[in-house]
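Trainee: Predicted model and sequence follow; I will ask about them next.
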Amino acid sequence: MDLAAVEKAFRDNFVERGELGASLSIWQGGEEVLNLADGWCEREHQKEWTAATMVPFYSATKALASATLLMLLEENGLGPEDLVCRVWAEFPNKNATFGELLSHQCGLAALDQKVSVFEYEAVIAAIEAQEPNWDLGDGHGYHPRTFGFIVEEPVRLLSGKRLGEVFRERIAEPLGLELWIGLPESEFGRVATLYPGKTDKSDLESGFYKAFNQQGTLVRQAFSSPRGLQGVHEMNTPKAWQSGLPAMGGVGTAQGLAQFYQAAIGVLPFFSDEVLEWMKTPLVTGDDRILMTQTRFSCGFQLDPLDGAGKKVRHNYGSGMHAFGHPGAGGSHAFGDPDSGISYAYIMNQMDLSVLPGAKSSAIIEALSES
């Protein structure tokens, strides 16, 4: 592994790609082999960014939430093949399995009812009343916001606790991870300020952003239901940090994310063999109804899609054929590769306009894959 090339790619982000503050953590074989942190926590350059700096990492949270549910399913004698309604009787898609729920196949990406992301019971009631956006078995589509609620409700029914509590007690604390889904007040002073991505004309001309910016499209509805925390400025508030939203509310360090993936790929002995298999085994692939590009999902994690010859069409998760992880809106990204034993995490506060990994993380992954 050419760590010098990886470090150069990290430094280039500040020189060439407008990075403000960022952390990079790479692990292999149960040990951290690279930890880089540089820049500033805010544009006014008042507080230096360090390896201890934390930031909201949006949808990278979905991986942590999925692992939490998978652990509870196994402990209760259940798995991806079991019907969701065995645990959640009012789940609207009576034939859907937990595997289909976790791989974005249930057609509950957008809600007809206008409810707030902060009103848990109201969102659950809206989900239970929702007519699926598409029929089960008719493809898949990323659930950017509702995913957190449809994963948390089974966790609450199985454990009697909020998902963020279970994650801290059962995963983060035993592994010593500085990751939270619901940040305590004692950690507020470590959180950097997020800044929105700059709009580029080429981005706005893509099919996804055309649909995202058009009123009434399923894409726009999916990214705006439930309502709230729409703007980046709202994510810079204690209310957002404490919200404990499993789809987008995670806060922590790059080191914590990378170390989590050491456990998720089985390098650090923590998850059972069964749960490890569920995390990495692809369940669905093809054109994504929401992201409007090819995606590939296991139980809550993304993998790079493959072409007809079995080759990767993207390398968001490096060169490893079995690598999996999850990005966060704007540029945060983390994954693990069970073949090489490498895990990776990148967090930053100057966001890009992207829902999949952007140029900053991709440049580092390319250097990592080539080294």
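Mentor: All right, it came through fine.
Trainee: only C-alpha atoms for contact and neighbour calcs from this point on.
Mentor: OK.
Trainee: ranges for the strands of this structure?
Mentor: 21-28, 31-39, 55-56, 179-181, 250-252, 284-287, 294-297, 302-303, 324-327, 333-337, 342-348 (DSSP state E).
Trainee: what sits up against stretch 218-226?
Mentor: In this structure, residues lying in contact with stretch 218-226 by CA atoms under 8 Å, 6 or more residues apart in numbering are 109-111, 114-117, 123, 143-146, 208, 211-214, 230, 289-291.
Trainee: Use this one as the comparison:
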Amino acid sequence: MTSASTITASAGPDLSEEDFARIRSVFAEHVQAGAGGMAFCVYREGRPLLQCYGGMSAPEDLEQAEGTAAQEWDQATLAVLFSGTKGIMAVIAAILMERGLLDPQAPVCSYWSEFAAAGKERVTVAQVLSHTVGLVYPDPAPAPENRYDNRLVAQILAAQEPLWEPGTLVAYHAITYGYLVTELFFRVTGKQPGELVQELLAEPYGLDLFLGLPEAEDHRLATIFRAQNYAISTFLTDPERRKIVERMYGDTLLAGEDPFNSVPLRRAQMAAGGGIGSADAMAKLYSLLVSPDEPIVSADTLQLSTTTFSEGVDAINDRPLRFGLGFELADPLGTYGPVAPAFGHSGAGGGLHGAWPGKNLGFSLLINEMQSEDRDRRAKDLLAALARIF
């Protein structure tokens, strides 16, 4: 349990004291029930509307990740975003589309010629971004020492035959998504994804976001840990497809030791789940996407990026899915709260980052205690409380 005394919160002038107290109470309940810490931030048009921080960056009885120290969670605390990173990649894809460097309807091989192998010559950029390409794991699997070599693994995927005809099924490409978009971005910009995060997002908008964390920032990083009952793919009961899941994730979420606390992961530019940032940065990012004044991309580009390109039950995980061009969209599970339209991207263990465009709001729940989706109510309760206000 975490002491309530570690909770700090503030609200902007647009939030009444009563509404602020209601959300703070929900936040405090979850902090006190957990063993770690978290932050919940809401921004409107680039300005903070609500900021809540609570708990510790690591439990006292947990060995700290190298270069870090347990401290009260505050505005400066950073954490691994897991698949929240994919939402950042979706923003970068939207920027590249707006600049005319990337066409979602173009064949991938028009940018990346080697990708045409094994019958993939008609696979489109949109099919990669919307998780319908059928390359959910690299075959053969790279050696452990090569798992952070983006270009090497992309080469394996380029030569590979899809598990199904691209575009006919949707299934979450948990790890391979990062290798695929990294290579696509490199082919059209000549830059690695960490460079693009800094040049297109972090620097121009003042965002605490990294894909490849500098050593000087290590001390701000929360230590990730799994709740005792943590499990992945909680919708899945089929044992044969469970084997595919194990092959998909390999030694990431299923490892005996969590590699997301490792120094190599921090320095790597893993676009599927290695991003590191603060809750304020993610909430501000999404609020700027839906801002009516000087948004990150035009309304037309955002509309295209958040149009449904794939939806259905995950062909591997049995979970309902709905994707735009890299963004998760509001789904039957209410992932983004009782509000539509909504978009963003969730992260393993309970993190959630997104926007309610009709309300010009961006929000972020950042955590370090990973909980199973079928048990975790942190994001659900906080977004339900927020929806009662806006």
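Mentor: Cool, the structure landed. Predicted model only: the values in this text are computed from it and were never measured.
Trainee: What would you report as the TM-score here?
Mentor: Here the TM-score for the pair of chains, by TM-score structural alignment, normalised by the length of the first structure, is 0.89; 356 aligned residues with a CA RMSD of 2.2 Å.
Trainee: Now, of the contacts of stretch 218-226 of the first structure, which are buried?
Mentor: 109-111, 115-117, 123, 143-146, 208, 211-212, 289-291 (16 or more other CA atoms under 10 Å).
Trainee: Map Leu157 of the first structure onto the second structure.
Mentor: Using TM-score structural alignment as the criterion, Leu157 of the first structure maps onto Arg187 of the second structure.
Trainee: Its match and Pro193 of the second structure: what is the separation?
Mentor: From Arg187 of the second structure across to Pro193 of the second structure, the span is 11 Å (CA to CA, to the nearest Å).
Trainee: between the two, who's got more neighbours?
Mentor: Neighbours were counted for Arg187 of the second structure and for Pro193 using other CA atoms under 10 Å; Pro193 has more, 26 against 17.
Trainee: does that one really touch Leu211, like I thought?
Mentor: Yes. At 7.2 Å, Pro193 of the second structure and Leu211 qualify as touching, with contact defined as CA atoms under 8 Å.
Trainee: what is in contact with these two at once?
Mentor: Residues within reach of Pro193 of the second structure and of Leu211 at once, by CA under 8 Å, 6+ apart, are Gln269, Ala271.
Trainee: which non-adjacent residue is nearest Ala93 of the second structure?
Mentor: Using CA to CA, 6 or more residues apart in numbering and skipping residues adjacent in sequence, the residue nearest Ala93 of the second structure is Leu102, 7.5 Å away.
Trainee: Just give me the neighbour total for the one you found.
Mentor: Neighbours of Leu102 of the second structure under the rule other CA under 10 Å: 21.
Trainee: likewise Phe167 of the first structure?
Mentor: With other CA under 10 Å as criterion, Phe167 of the first structure counts 23.
Trainee: which position in the second structure aligns with it?
Mentor: With TM-score structural alignment as the criterion, Phe167 of the first structure pairs with Val197.
Trainee: who touches the aligned partner of Pro320 of the second structure in the first structure in this structure?
Mentor: For Pro320 of the second structure, the aligned residue in the first structure is Gln294 (criterion: TM-score structural alignment). Going by CA under 8 Å, 6+ apart, Gln294 of the first structure touches Thr285, Gly286, Asp287, Asp288, Pro305.
Trainee: Find the nearest non-adjacent residue to the aligned partner of Leu285 of the second structure in the first structure, please.
Mentor: In the first structure, the residue paired with Leu285 of the second structure is Phe260, using TM-score structural alignment. Distances taken as CA to CA, 6+ apart put Leu177 closest to Phe260 of the first structure, at 7.1 Å, once the chain neighbours are dropped.
Trainee: The corresponding residue of the second structure for the one you found: what's it in contact with?
Mentor: Matched to the second structure by TM-score structural alignment, Leu177 of the first structure sits across from Leu207. Leu207 of the second structure is in contact with Leu201, Ala281, Met282, Lys284, Leu285, counting by CA under 8 Å, 6+ apart.
Trainee: by contact count, what packs against the longest helix along the second structure?
Mentor: When the second structure is scanned for its longest helix (criterion: DSSP state H), the result is helix 17-33. For helix 17-33 of the second structure, the helices and strands in contact under the criterion 3 or more CA pairs under 8 Å, 6 or more residues apart in numbering; DSSP states H and E are strand 37-44, strand 47-55, helix 378-387.
Trainee: what range in the first structure does the last one sit on?
Mentor: In this case it means helix 378-387 of the second structure. Mapping helix 378-387 of the second structure onto the first structure (TM-score structural alignment) gives residues 360-369.
Trainee: with the second structure superposed, average distance for that stretch?
Mentor: When the second structure is superposed, stretch 360-369 of the first structure averages 1.2 Å from its matched positions, counting by mean CA distance after the TM-score superposition for the first structure.
Trainee: hmm, who's touching that stretch?
Mentor: The contact list for stretch 360-369 of the first structure (CA under 8 Å, 6+ apart) reads 1-3, 5-7, 9-10, 13, 17, 315-319, 331-333, 346.
Trainee: all helices for the stretch 151-300 of the first structure, in order.
Mentor: Using DSSP state H, counting those that start in this stretch, the helices found in the stretch 151-300 of the first structure span residues 163-167, 173-175, 201-204, 207-212, 218-222, 238-242, 254-264, 273-280.
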